[in-house]
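Asker: missing the sequence, but the structure's below:
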């Protein structure tokens, strides 16, 4: 399929499609494979060298664009990026390969052998599933994206990319579905959509597909990637939603239907860091025959203890503050603030811990005096529950004039009062472990 068949009306997208068509020609593909590793500093000189060698300027621009995207894609796809093709938007929205492998593992463990990836984008999830031995039919409605996914799936002869709409996909021979609905506006400046019924396709259509896959009486094995900010009340019943954090950044919320959900679990948080992965669920042990779990209530606020804990964003999004507080024997410092505190120093993959050095009502004058007295000039500034931005506070304090000692300032509310906590981060030993 020629990517030049795109229906996009955006001139930049049309130009990209035309360039991609040149790259997919044998001469263009061969030229792309001969390029050295891309560096921004050398790009202009390399382009000039290629043009002097007689290569068409438009082809040179197209292959350099792919080389640049491959270099950027290595952060998500590792060494595989160097043999892939990308679109700028597709790379931005693609699932990281290690996370895509976790998606695929769910289907494999549920006995799925043939998977439909509906809204496949550049094919990251389809690649991960194919690498685990699943036969994947990757579907997307954009011809340029399908052309890119076709190239990326070439190492997997049992998988293919086709043009089509998710809701009308042919599911004959398919026993599992993965979906990644469009969650951004397509007209005007791109902005994220938070209402799942504004997704394309909407969440209600996804739910209908799960029931269709299950034969109409029950949900079939379906997983769908949602925005991490989705309202928990908007989630379909009898599903499991897992929020995934990657090195401190909440990437996505994955909703699982039928056999690929964990029985008895409604919400979970998967925290992935340099030491591994840790899982926190709303129940300790899943019981497929038992009643639906009742969430652990949020703790009653209390006074600031000797240690402050900042829960990972996935834990907060999943509504598991109460579960984490119970596990840490901690409580909140304010009913509206997701900081936890206790007198014990505890190591947990689900929160960053800080030893409290001092706490004071918020006052620039008082804080300035404290920093000067303790020679605190290297500051990490965090905030929750206050309108003052860290960089604004840093500008007003000009902390480097006070000395070379380091500390963390936490701007927050304690029992409804604007406060500043001066703290030292706990040493981070080891890596996350499952819980």
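Answerer: Received, thanks. None of these values were measured; they are calculated from a predicted model. Numbering: from 1, shown residues only.
Asker: For the rest of this, base every contact and every neighbour count on C-alpha atoms.
Answerer: Fine.
Asker: Now do the helices in this structure.
Answerer: Taking DSSP state H as the criterion, the chain carries its helices at 11-24, 26-34, 40-52, 57-77, 88-93, 97-109, 124-131, 143-152, 203-213, 313-317, 321-328, 364-374, 390-397.
Asker: how about these, which one is nearest residue 224?
Answerer: helix 203-213 (7.7 Å; Cα to Cα).
Asker: Which parts of that closest one count as buried, going by neighbours?
Answerer: 203, 206-207, 209-211, 213 (16 or more other Cα atoms under 10 Å).
Asker: Does anything pack onto that helix? Which helices or strands?
Answerer: In terms of contacts (3 or more Cα pairs under 8 Å, 6 or more residues apart in numbering; DSSP states H and E), helix 203-213 is packed against strand 176-179.
Asker: for comparison:
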């Protein structure tokens, strides 16, 4: 944590700063400058005003991940960015609870999001972080949960016999020369490294078997970097791939090395093949329908599983669009009915849109250098009319094409499952 962040948190954690923060109305960006001026005029020191307004802004941003809990929490910028959304943290905690785990260590707890979810499910939680001020932040955030306590320490030094299960969210950024930070891809550059995580699982286990441990990894992790005899589950939240969670020991689904959990309007749906996943499908001609698989499915290497469900194939061996003649509803892919297709040409596409009065466009792309925003500026589609369509730019048999399509109707929401 930088000296600037440390100084700001110290201002907020002081009794006067905490009282001022709690007295503020909900944060509004357009009012922040004027509000700061009024607080300084009222006699509050400038550094305290800046610190509490920053914290108020982070609380407003944090509500997206933590809902109403954010109104009583403390945040750091980096901690909020890496923190798990509370509904997802609850899914992590449920896997421990459903396997009979009653006590959990959250190592590298950050601001305490996963520890909050575990404590809310009545697990006894020890939250550990190596940074003293982060420990102070987590302590504030876990105050409503009497079954949780926070300690200063490191994952490497934690005694795994203290709890029945372990959760880790390794830091996946390192300081950038000068200022800021950069995301790391190599899991051995995580803090702690993935090898240390695997060693903790072995020490937690008995009889040579890994113990119940879960670790949140970056979604871009290569399959060959994953530890043996584990299950890694890629998770997407309303179309955005957020994480790959590696489950060790009894928390791993037997016979499943890779799975995908897709959370969207239809709830939470899990794709977990037993045994080896189906191979990627072979390319073929464009059918009556086109499917865009969810990113978690693609990252998990489960494109063949979805293709089998849809009776579909790819258009090009390097592109993850699927196509077939059946209209199938699945939570693992967005579907489109194909209206027309043409080799890509700006002139030809413009004429087509004008002829069919297509002026309200969703533009999607895979396997092409054309940028949707740039194409929209060149087309100026609003001049053509008020009809709607999706324009999909991609390769078919190696050649650039534009597919004109209409999205399948959305399925109604349903109860989530894990």
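Answerer: Arrived safely, thanks for sending. Everything numeric here is computed off the predicted structure, so don't read it as measured data.
Asker: picking up where we left off before, can I get the buried residues of helix 203-213 of structure 1 in CSV including distance to residue 429 of structure 1?
Answerer: Formatted as CSV, the buried residues of helix 203-213 of structure 1 follow (distance: Cα to Cα, whole Å):
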residue, distance to residue 429 of structure 1
203, 41
206, 42
207, 42
209, 44
210, 42
211, 45
213, 45
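Asker: of all these, which comes closest to residue 179 of structure 1?
Answerer: Residue 179 of structure 1 lies nearest to residue 206 out of the buried residues of helix 203-213 of structure 1, by Cα to Cα, at 8.0 Å.
Asker: what about that closest one, distance to residue 425 of structure 1?
Answerer: 43 Å (Cα to Cα, to the nearest Å).
Asker: same deal with residue 392 of structure 1?
Answerer: Distance of residue 392 of structure 1 to residue 425 of structure 1, computed by Cα to Cα: 22 Å.
Asker: Of these two, which one has the most company?
Answerer: The residue with more neighbours, out of residue 392 of structure 1 and residue 425, is residue 425; 16 against 10, by other Cα atoms under 10 Å.
Asker: Map that one onto structure 2.
Answerer: Mapped onto structure 2 by TM-score structural alignment, residue 425 of structure 1 lines up with residue 407.
Asker: So what's the residue count around the closest residue to that match other than its chain neighbours?
Answerer: Closest residue in space to residue 407 of structure 2, ignoring its immediate chain neighbours: residue 336 at 4.2 Å, by Cα to Cα, 6 or more residues apart in numbering. Neighbourhood size, residue 336 of structure 2 [other Cα under 10 Å]: 22.
Asker: counterpart of residue 336 of structure 2 in structure 1?
Answerer: Using TM-score structural alignment as the criterion, residue 336 of structure 2 maps onto residue 354 of structure 1.
Asker: So that match is in contact with residue 423, correct?
Answerer: Yes: the pair residue 354 of structure 1 / residue 423 is scored as a contact, 5.8 Å apart, by Cα atoms under 8 Å.
Asker: What's the separation between residue 64 of structure 2 and residue 268 of structure 2?
Answerer: Counting by Cα to Cα - residue 64 of structure 2 and residue 268 of structure 2 are separated by 18 Å.
Asker: Looking at these two, which has the bigger crowd around it?
Answerer: Ranked by neighbour count (other Cα under 10 Å), residue 64 of structure 2 and residue 268 place residue 268 first, with 20 against 12.
Asker: what's the counterpart of the more buried one in structure 1?
Answerer: Residue 268 of structure 2 maps onto residue 277 in structure 1, by TM-score structural alignment.
Asker: Does its match touch residue 432 like I think?
Answerer: Yes: counting by Cα under 8 Å, residue 432 is a contact partner of residue 277 of structure 1 at 5.5 Å.
Asker: Now for the two: what residues contact both?
Answerer: Common contacts of residue 277 of structure 1 and residue 432, defined by Cα atoms under 8 Å, 6 or more residues apart in numbering, comprise residue 271.
Asker: Distance-wise, check residue 44 of structure 2 relative to residue 9 of structure 2.
Answerer: 16 Å.
Asker: Next: residue 98 of structure 2.
Answerer: With distances taken as Cα to Cα, residue 98 of structure 2 is found 37 Å from residue 9 of structure 2.
Asker: Which one's more surrounded, those two?
Answerer: Shown here are residue 98 of structure 2 and residue 9; by other Cα under 10 Å, residue 9 has more neighbours (25 against 10).
Asker: How about that one, nearest residue that isn't a chain neighbour?
Answerer: Distances taken as Cα to Cα, 6+ apart place residue 51 nearest to residue 9 of structure 2, at 7.1 Å, with adjacent residues excluded.
Asker: Can you tell me what that neighbour aligns to in structure 1?
Answerer: In structure 1, residue 51 of structure 2 lands on residue 62 (TM-score structural alignment).
Asker: and if you look at residue 317 of structure 2?
Answerer: Match for residue 317 of structure 2 (TM-score structural alignment): residue 335.
Asker: Near residue 376 of structure 2, how many other residues are there?
Answerer: When neighbours are counted by other Cα under 10 Å, residue 376 of structure 2 registers 14.
Asker: Now check it against structure 1: what is it aligned to?
Answerer: Using TM-score structural alignment, the equivalent of residue 376 of structure 2 in structure 1 is residue 394.
Asker: where's that match relative to residue 410 of structure 1, distance?
Answerer: The value you get for residue 394 of structure 1 to residue 410 of structure 1, if Cα to Cα is used, is 12 Å.
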